[in-house]
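A.B. asks: Could you look at this predicted model? Sequence included:
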Amino acid sequence: MGNEQSYETAVRRSNEIKADLAVHPQNYTMLTGDRPTGRLHLGHYFGTLKGRVELQNAGIATNVLIADYQVITDRDTTEHIQDNVLNLLIDYLACGIDPDRTMIYAHSAVPAANQLMLPFLSLVSEAELQRNPTVKAEMEASGHELTGLLLTYPVHQACDILFCKGNIVPVGRDQLPHIELTRLIARRFNNRYAKVFPEVDALLSETPLLPGLDGRKMSKSYGNAINLSMTAEETAQRIRKSQTDSERRITFDPEHRPGVSGLLSTAAICTGRSETEIAEEIGDAGAGQLKRYVTEAVNTYFEPIRARRREIEEDLDYVRDVIHEGNRRASKIAEATLQEVREAMGMVY
């Protein structure tokens, strides 16, 4: 099946699932996660966190993975990993992820889920792993050589999804090859041994990618992101320093005016208004007025989240309890799934 045709099929299936989620939430188990490589920013919030909270609140079984093992796919150190994991957890809780309804756990704490790698690796060929475009893109972006862990990253992702019998995964278009491989692994295992795993579908994001303040991809390495953990003053400072251009009239033109347009996109997503409407309102008042407008929009939207964040930061014992309990629950589920796998393979001694 061609890429375009395959994408259209995924979109159609994703839309069917979205329509059914409201009617039969009990039929779905969602898995998603993040690599703890740094602080979460507005792009993460609007791209994924907000959607996770909505799924959780709709009564869907939600699972969020802190993919600490995946940090070493393209990095040589785990130096800041403790701090990154704790801050990730604080951001999750501040944004409304509820540990009573969502299982939050870490890769390295659930050995039984990782053990699924061994039978799963036997179900895919080297050629299938080499073909995965996401792995190639990540390798090129990191500048690292292709490690065994990076090459088998999509198989590890299949373990993450399938150990808890996940059947929906919120992703962008670029992650579809991972979902395809997970489906393939589940199908091959079920056909070869016994039906243990569900069919997995992508829940495609409808949120357009939020650009950074300079119009480029939002990234902490570009210094164009507003972190959820920033104060109102730090946010104002980051916006003040952002690059615009010399033209006084404000217009939305991502191609020719990336800086101005990046700011307009940030204001639009925080206010629910369109970029063009905001640009017309500011008109000839210039970049200074635009930056004041964006600062107000971001700080107003995130004030309640940041207030919760400050409260949670004061109680790190609670934050650690959340991850310990999530790890415990995940381990129990993983052990049960691994036992099913052993039984299906005739490996119970």
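C.D. replies: That came through fine. Numbering: from 1, shown residues only.

A.B. asks: hey, let's count contacts and neighbours off CA atoms from now on
C.D. replies: Fine.

A.B. asks: hey, where'd the strands end up in this protein?
C.D. replies: Ranges of strands within the chain are 29-34, 61-66, 102-106, 168-171, 201-204, based on DSSP state E.

A.B. asks: Indicate which one of those is closest to Val124.
C.D. replies: In terms of C-alpha to C-alpha, the element of those nearest to Val124 is strand 201-204, at 19.0 Å.

A.B. asks: contacts for the closest one?
C.D. replies: With C-alpha atoms under 8 Å, 6 or more residues apart in numbering as the test, strand 201-204 has contacts from 10-11, 13-15, 17-18, 167-173, 176, 179, 183.

A.B. asks: In CSV, list the strands of the chain along with distance to Leu89.
C.D. replies: As requested, these are arranged in CSV below (distance: least, C-alpha to C-alpha, whole Å):
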stretch, distance to Leu89
strand 29-34, 11
strand 61-66, 9
strand 102-106, 8
strand 168-171, 19
strand 201-204, 23
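
A.B. asks: A further structure is provided below for comparison with the first:
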Amino acid sequence: MTSADRTIEDAATDDAAVGDALAASTSDASLARTIARSAQIETEIDQDPSKFRVLTGDRPTGNLHLGHYFGTLRSRVLLQQRGVETFILIADYQVITDRDGVGPIRERVYSVLADYLAAGLDPEQTTIFTHSSVPALNQLMLPFLSLVTDSELRRNPTVKAEFEATSGRPMSGLLLTYPVHQAADILFCKANIVPVGKDQVPHLEQARLIARRFEERYGRADAGQPVFPAPDALLSEVTNLLGTDGTKMSKSKGNTIELGMDADTTAKILKKAVTDADRNITFDPVNRPEVSNLVLLAAMSSGRDPQEIAAQIGDGGGGTLKKVVTEAVNEHFAPIRARRAELAADQGYLESVLARGNARANEIADATLDEVRTAMQMTY
């Protein structure tokens, strides 16, 4: 039997022989290997950043906030500064995975773009593009869907988590195939590293699985290398900021501070932030999550140690803590907000940046799709 004759079930059986691929990606041994490889990649980036290409992005479901900035935006800017070629997707098609409509999608896309640029992403170094503008990327969904089974998709941890978040709403076909769509996002530009937290490793494993199965089924021995590289995880220590109400930070809850908010609005929101009755301020995330969250926000905004900030405030109480946080946040984000205001006022420039990014993404996607069609013997 040749590799071209293999069925999905054959591939699934092979994977089962060594354990389910997605489940295995969360095992202690597998996670240890991922951590080791991520550390190796960090060293290799310093030695030769040209070896790597990064793909990451966001759904434009609302304005970006401080959680996005400290969680991902800063690290993307650092990768750019280190010389890594970076592709950032504004995933407009993914907005409708669990929603009935797109909302003010155009406004949100350009808002996210302004946030990116204000935070320091340079369109001369980083390609920023949208799903809906790159047809060849989305066309990869068809052959990729033939490489996975229904049961594999339903077992995917990300699909299960997203479905649970819909409170029992029937799962759309787009939500079920969300991991395959993300695999297309990663593989269309042949990204070989994807920044993720440890909890997102199983999602990346789906892209690795598809890359491997495509090669097993359609790879050509004379090609010298696979059509798609198996992407590695670049693990990041994600700082999970809570919302100002002490719960998970979420755009839908209105408990965030957006990057585009002015200093006065920021001060008003932080004044209402949840603390506790103990006037002595300490940094104790387990026992005092709300207070510690504010201390952490002040620390990240000022570049100081949270224990040092807590000790300095001492018995100053929640009022003093909120004042310290407000000053730190407003000082840190003042230049970013000023730049963002300039960008938002220049719609023509934002449109030109996105047009250039979309053109670059289309050029690469078209070339990749041509390779895929050639490998599948579908060139007529």
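C.D. replies: Nice, thanks for sending it over. Bear in mind the structure is a predicted one, so any value in this text is a computation, not a measurement.

A.B. asks: quick one: TM-score?
C.D. replies: TM-score for the superposed chains, counting by TM-score structural alignment, normalised by the length of the first structure: 0.97, backed by 349 aligned residues with a C-alpha RMSD of 1.2 Å.

A.B. asks: one step back: now list the buried members of the contacts of strand 201-204 of the first structure.
C.D. replies: By neighbour count, with 16 or more other C-alpha atoms under 10 Å, the contacts of strand 201-204 of the first structure hold 10-11, 14, 17, 167-172, 176, 179, 183 as buried.

A.B. asks: of all those residues, which comes closest to Glu296 of the first structure?
C.D. replies: Checking those against Glu296 of the first structure by C-alpha to C-alpha gives Gly172 as the nearest, at 29.4 Å.

A.B. asks: quick one: contacts for the equivalent of Leu40 of the first structure over in the second structure?
C.D. replies: In the second structure, Leu40 of the first structure lines up with Leu64, judged by TM-score structural alignment. Leu64 of the second structure makes contact with 112, 115, 258-259 under the criterion C-alpha under 8 Å, 6+ apart.

A.B. asks: before we move on, what about Val64 of the first structure?
C.D. replies: Each residue near Val64 of the first structure by C-alpha under 8 Å, 6+ apart is listed here: 31-33, 102-105.

A.B. asks: what's the answer for Met376 of the second structure, then?
C.D. replies: Residues near Met376 of the second structure by C-alpha under 8 Å, 6+ apart: Tyr218.

A.B. asks: The first structure: which residue goes with that one?
C.D. replies: Mapped onto the first structure by TM-score structural alignment, Met376 of the second structure lines up with Met345.

A.B. asks: gap between whichever residue in the first structure pairs up with Val286 of the second structure and Thr266 of the first structure?
C.D. replies: With TM-score structural alignment as the criterion, the equivalent of Val286 of the second structure in the first structure is Glu255. Per C-alpha to C-alpha, to the nearest Å, Glu255 of the first structure is found 16 Å from Thr266 of the first structure.

A.B. asks: ok, those two, which is more surrounded?
C.D. replies: Of the pair Glu255 of the first structure and Thr266, Thr266 is the one with more neighbours under other C-alpha atoms under 10 Å, namely 23 against 9.

A.B. asks: what lines up against the more buried one once you look at the second structure?
C.D. replies: That one, Thr266 of the first structure, aligns with Leu297 by TM-score structural alignment.

A.B. asks: hang on, its match packs against Val325?
C.D. replies: Yes. Leu297 of the second structure is within contact range of Val325, at 6.7 Å (criterion: C-alpha atoms under 8 Å).

A.B. asks: How many residues are close by the corresponding residue of the second structure for Thr77 of the first structure?
C.D. replies: When the second structure is aligned by TM-score structural alignment, Thr77 of the first structure is paired with Gly101. Residues within reach of Gly101 of the second structure, counting by other C-alpha under 10 Å, total 10.

A.B. asks: hang on, the earlier thing: so what's the match of Thr266 of the first structure up against?
C.D. replies: Per C-alpha under 8 Å, 6+ apart, neighbours of Leu297 of the second structure: 241, 325, 329.

A.B. asks: what about the second one, distance to Ala263 of the second structure?
C.D. replies: Read it as Val325 of the second structure. As judged by C-alpha to C-alpha, Val325 of the second structure and Ala263 of the second structure stand 12 Å apart.

A.B. asks: The first one now?
C.D. replies: As for Leu241 of the second structure, its distance to Ala263 of the second structure is 19 Å (criterion: C-alpha to C-alpha).

A.B. asks: Who has more neighbours out of the two?
C.D. replies: Between Leu241 of the second structure and Ala263, counted using other C-alpha under 10 Å, Leu241 has the larger neighbour count: 23 against 16.

A.B. asks: Can you find the partner of that one in the first structure?
C.D. replies: With TM-score structural alignment as the criterion, Leu241 of the second structure lines up with Leu210 in the first structure.

A.B. asks: In contact with the counterpart of Arg329 of the first structure in the second structure: list those residues for me.
C.D. replies: Counting by TM-score structural alignment, Arg329 of the first structure lines up with Arg360 in the second structure. For Arg360 of the second structure, the contact set (C-alpha under 8 Å, 6+ apart) comprises Thr127.

A.B. asks: go on, Thr62 of the first structure?
C.D. replies: Residues in contact with Thr62 of the first structure (C-alpha under 8 Å, 6+ apart) are 29-31, 52, 55-56, 101-103.
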